[in-house]
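1. Have a look at this fold, sequence not included:
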């Protein structure tokens, strides 16, 4: 008589098990019962119990349980006592934990046992149920039997909240074969015949053994040169072996690496976690035999070893060592899986290498055509962890992480040099750090110049007319140079493209774009710049120049009409006078310091057909520039130098100034 708090035992079953765990447990017990009988005609028969509710889509009934029958030794008194003993050691030599039957009641409401066995030279029948309270065996009946063959039939039914998501026999069969494959491929202990069918069905059962070892089998073992490896567990070398299989017609299954304990699959993980090129299925090449040519398959690597047998959990759903770093046991699950992934990669060979080449070509294309500033860094970076088909975003993020790691390392090394009083190797250490700094700076410069090329290409397109012959407004081209209604207190240094107008404008102290300088209603120009000389870093002083820009829509000429109120020349002059009169302050309420000698620069950007050219020369007294794309004027009374330049000249001059950089980078 047992006295076990069964409910508590079931509640304390740890994670790692699933709905198939009890079924696998029953099949393994059936195989062991046949081994105990020493029969060479063993049979394990699995029947699927359905719930009677047919699905409207696939027309299949859901699974409600299983019946597992065998022609093994049966539940004799010795096996009965073992079943009634928690943590029995009867099957210890076969890796038995004396606990597996409790997983049945974790996922199913009922477990019924019927068995025929031989005791005292006579056949007997034993029936009982597995209890859910204090007694492991309840409602037991034992009586003489007229049958002449031993065996057992165990039913688990009344599925609990966790359902069997698979309904078809072929899918369930495939899952069982994967979980029990070590039994099917064990040369030392031939596996008995295992079949599966629907309960009460007259259809022929599916043989799980037929998945392997025959022509057109769905599972084939792959030859490997070296399938053994060792790992160090705190000074003790632990041996492991790997066997690699092809699984044909994989449906949605991924290539995996599985860790096995006592001939049962315990864990599996996608191989792509270690080798991204395993993310997709494979296909037999043209050189394969006709029987398999063209069939898709995935890879599964099974890992065996005493270290796994000794460390499997009670429920066989996980291992007692850590997934990642394991300081106590010395070997982690990740270390084992990494080694197995290397062996699986070697087994599949050329296809993995080809996929890696395609990935590398994808990366090189991105760096060459979209991110040339990463060219030097990309030659040093390991891309093996990237997905098999990395997106541009994947590649960029990976490079940015490596760039950050490199910069962090450089900062650490600089700090170490500065805090170290030792002079030994100082010159060499400084040289190494400076080389690293130079590489980082070079990459940043390449990035900056490449972005300029993109901006100029975008700007050139913005100047073109659309399909209806219409040109962009001045606002749209304005935003490429600098966002409207913003000032330098609201924008980062690199958030504008004023270098298109003049490189010196990158060093401006304050910029206002289509925004009154003070907060009242007043005149505003497209861009007003309070420039700080590159060589002179003084505060806001009267000697520093003020630059004003006005933009007009491409192909617009009405501002040159006599009645126009949009005269850009008059606008610039009026704005200069207002600044000279002290009417404006910066948004931070700072006075704009000017005097009679403060220089002003005014630039008007517009298209300059003959109408505008005549207007500038005949009415505004502007002088043409030698290239014919610009005009200039000196307004001596207010120290204002004015230029009118065409959009074409603006683009052409910016391209010319940057052409040497584009050519050097090979991005012309």
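-> Right, received. Where do you want to start? Since we're looking at a predicted model, the values are computed, not measured.

2. CA atoms for contacts and neighbours, from now on please.
-> Fine.

3. Are we agreed that residue 301 is in a helix?
-> No. With DSSP: H, G, I helix; E, B strand; the rest coil as the criterion, residue 301 is assigned strand and is not in a helix.

4. okay, which residue is most central for the chain?
-> The residue lying closest to the centre of the chain (Cα atoms, centre = their mean) is residue 387, at 6.7 Å.

5. Correct me if wrong: it contacts residue 280.
-> No. Judged on Cα atoms under 8 Å, residue 387 makes no contact with residue 280 at a distance of 10.7 Å.

6. Contact partners for the residue nearest to the centre of the chain?
-> For residue 387, the contact set (Cα atoms under 8 Å, 6 or more residues apart in numbering) comprises 276, 277, 279, 394.

7. Narrow those to those in helices?
-> Those of these mapping onto helices are residue 394, per DSSP state H.

8. want to throw the contacts of residue 387 into TSV with neighbour count and distance to residue 639?
-> Formatted as TSV, these follow (neighbours: other Cα atoms under 10 Å; distance: Cα to Cα, whole Å):
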residue	neighbour count	distance to residue 639
276	20	67
277	24	68
279	18	69
394	14	54
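
9. Name the nearest of the contacts of residue 387 relative to residue 237.
-> Lowest distance from residue 237 to the contacts of residue 387 (Cα to Cα) belongs to residue 276, with 29.1 Å.

10. Is the residue lying closest to residue 378 once chain neighbours are set aside within a helix or a strand, and which one?
-> Spatial nearest neighbour of residue 378, excluding adjacent residues (Cα to Cα, 6 or more residues apart in numbering): residue 399 at 7.2 Å. According to DSSP states H and E, residue 399 maps onto helix 392-419.

11. So which elements touch that helix?
-> Here helix 392-419 touches helix 350-369, helix 375-378, helix 426-462, going by 3 or more Cα pairs under 8 Å, 6 or more residues apart in numbering; DSSP states H and E.

12. let's bring in a second model and compare:
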């Protein structure tokens, strides 16, 4: 009668070839799993022996001479198990997740395989020996013990595999002892953590490592169980958790681990640091431990691949299962430890929103649910929330556009229009309030810091080696050595010139501490002015051509320019060469009639009759007070003012540092009040 004839060589050739350490070790892991199952079977029949598996490996670094011997004291290859061994795709171990193909991986991985087994049968203990060979006929060749070989003396099975077959296994198999032990421990960690009653010894070229002692010694806490819980669409799960010494995660990706099991064996371990949130967990008197959780479920048992190397599930489902399992761990096994973590996380979030109000656009609990559970820093909160902020802005924009479109059509306005309009207005107002709060928080911080910085600089006023503090103050207002209009300038052009004048808040037409010969065409003057500005809202002559996307007419010369000089707060000594009037007029003489190379390399002429608005920010005391004694007082009576005469048009005003800060506070008073912020105390 015709029948299907199996082609074993072709079947083995089609097995997936290893690309990683874990995959290359899988045939060996299969043999060890069989040994553990055999011990469980013997114990189930009433045997009282202590389960024992001995794994001896020699020549780990030499693929041709590699040899592994796996010996157990399990039930042995009795008639039923021997028949199952001879049957491809047997369902003998189906209840445990066995696919009946594990020994095919042996044929794929090893050149030579020898099996010896002692088992109980009617009439006493029987021995069975055979070679297992990759070929289409007679893969199992029964044989006697070699001459001089004593063989096993007790019930159980010994499997000897020699020589790594094929370049894939030869390249992917680990060559270092430490690497081998890390992967071996990771693969069987669930067995060793949960405990299956068997002891395992791995002897690598004469160096033994005993399990579960090697892993059990790392377990500090064992009472982190969730009990059974349901995950929608996937059935019932349970997690048995352990608090382990950090060494238990050596060689694994991440610290906290979730081990997904199939039929009691680890299929894959997943890093869950971000899902746990806690950097470490506590158990007993220690708080520097990592969580290891073993996940069991019929759903996973039924969906493991035939080599038990992976689950036949999409990654998004495995991620969802992992997330739900860790959520259950947080709510049960780690509930007490999460109380403190959640309080700290909420406090960090509240502080983040107080400093960055634009992210406070929804209920705090809702916002926290939108970011990774491990998020605690401003960067992590912002990264998680920015996409929701963009969606919110887009929805608000669409709402406004729809209202505008409805009005523009000229059709009859529906009764619901008023409600739609009110909704759109409320959304705009809410957005404006958040944007205003963000703006004000930053300005308050800048002004508070400015006050502290002024105080510190004044405290060091007499220290000649503290010139860097004066530079710091200058750079705080506007970066030094920068031409704001220069597109080739790589340094930051961000500034806080609004402290001087609100109209300068967004200007890029400025030069800060740049040499005149770098600013003006044909200039050979190496001197520097602290700040020169030739564009702000009142129209000092030029509009930034990039601002409105329009090229402007630069043929007309500049008629207004601002010059600012910063003097160190607390400075009292000004020599004859430090005359304010003389310094400013030197700068004006250099600028009048010159050409600034402006935006897009366009040259901007400065008119001979240009009006120069010149400001000196200083503390009027000591020599400077005497120098300015003949100048007119400013409107508040604290500053000094002098018009420029003769060939120069303009004026010089000396402003006290504290007045500069006070005026900035006054200009922002309304917005500060609206945001319920108060001025910080002087430093």
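-> Cool, the structure landed. Source: prediction; values computed, not measured.

13. Report the TM-score for the pair.
-> The TM-score (TM-score structural alignment, normalised by the length of structure 1) is 0.76; 619 aligned residues with a Cα RMSD of 4.8 Å.

14. In JSON lines: the contacts of residue 387 of structure 1, plus distance to residue 116 of structure 1.
-> Below are the contacts of residue 387 of structure 1 laid out as JSON lines (distance: Cα to Cα, whole Å):
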{"residue": "276", "distance to residue 116 of structure 1": "52"}
{"residue": "277", "distance to residue 116 of structure 1": "52"}
{"residue": "279", "distance to residue 116 of structure 1": "49"}
{"residue": "394", "distance to residue 116 of structure 1": "62"}
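
15. Check for me that residue 241 of structure 1 belongs to a strand.
-> Yes. Under three-state DSSP, residue 241 of structure 1 sits within a strand.

16. Trace it over to structure 2, please.
-> Under the alignment (TM-score structural alignment), residue 241 of structure 1 maps onto residue 237 of structure 2.

17. Neighbours of that match, how many?
-> Residues near residue 237 of structure 2, counting by other Cα atoms under 10 Å, number 20.

18. again, but for the one 3 residues further on
-> For residue 240 of structure 2, the count of nearby residues is 22 (other Cα under 10 Å).

19. ok so, going back, so which of the helices and strands packed on helix 392-419 of structure 1 is nearest residue 32 of structure 1?
-> Of all these, it is helix 350-369 that lies closest to residue 32 of structure 1, at 39.6 Å by Cα to Cα.

20. which parts of the closest one are buried?
-> For helix 350-369 of structure 1, the neighbour count (16 or more other Cα atoms under 10 Å) marks 352, 355, 356, 359, 360, 362, 363, 364, 366, 367, 368 as buried.

21. give the contact list for the counterpart of the fifth one in structure 2.
-> Following TM-score structural alignment, the counterpart assigned to residue 360 of structure 1 within structure 2 is residue 346. By Cα under 8 Å, 6+ apart, the contact list for residue 346 of structure 2 reads residue 368.

22. Residue 346 of structure 2 and residue 126 of structure 2, how far apart?
-> Computed with Cα to Cα, to the nearest Å, the distance linking residue 346 of structure 2 and residue 126 of structure 2 is 68 Å.

23. And residue 76 of structure 2, by the same measure?
-> The spacing between residue 76 of structure 2 and residue 126 of structure 2, counted by Cα to Cα, is 10 Å.

24. Could I get the full set of strands for the stretch 201-350 of structure 1?
-> Counting by DSSP state E, counting those that start in this stretch, the stretch 201-350 of structure 1 has strands at residues 206-207, 219-222, 228-233, 236-248, 256-261, 264-270, 282-283, 296-304.

25. and these as JSON lines, adding distance to residue 380 of structure 1?
-> As requested, the strands of the stretch 201-350 of structure 1 are exported to JSON lines (distance: least, Cα to Cα, whole Å):
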{"stretch": "strand 206-207", "distance to residue 380 of structure 1": "53"}
{"stretch": "strand 219-222", "distance to residue 380 of structure 1": "35"}
{"stretch": "strand 228-233", "distance to residue 380 of structure 1": "29"}
{"stretch": "strand 236-248", "distance to residue 380 of structure 1": "33"}
{"stretch": "strand 256-261", "distance to residue 380 of structure 1": "30"}
{"stretch": "strand 264-270", "distance to residue 380 of structure 1": "28"}
{"stretch": "strand 282-283", "distance to residue 380 of structure 1": "30"}
{"stretch": "strand 296-304", "distance to residue 380 of structure 1": "31"}
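
26. Out of the ones you listed, which one sits most buried?
-> strand 256-261 (a mean of 26; mean count of other Cα atoms under 10 Å).

27. Superpose on structure 2 and give me the mean offset of that strand.
-> Taken against structure 2, strand 256-261 of structure 1 registers an average deviation of 2.7 Å after superposition, with mean Cα distance after the TM-score superposition for structure 1.

28. got the angle for that strand vs strand 236-248?
-> Per axes from the mean of the first three to the mean of the last three Cα atoms, to 10 degrees, the angle that strand 256-261 of structure 1 makes with strand 236-248 is 130 degrees.

29. Brilliant, that's me finished.
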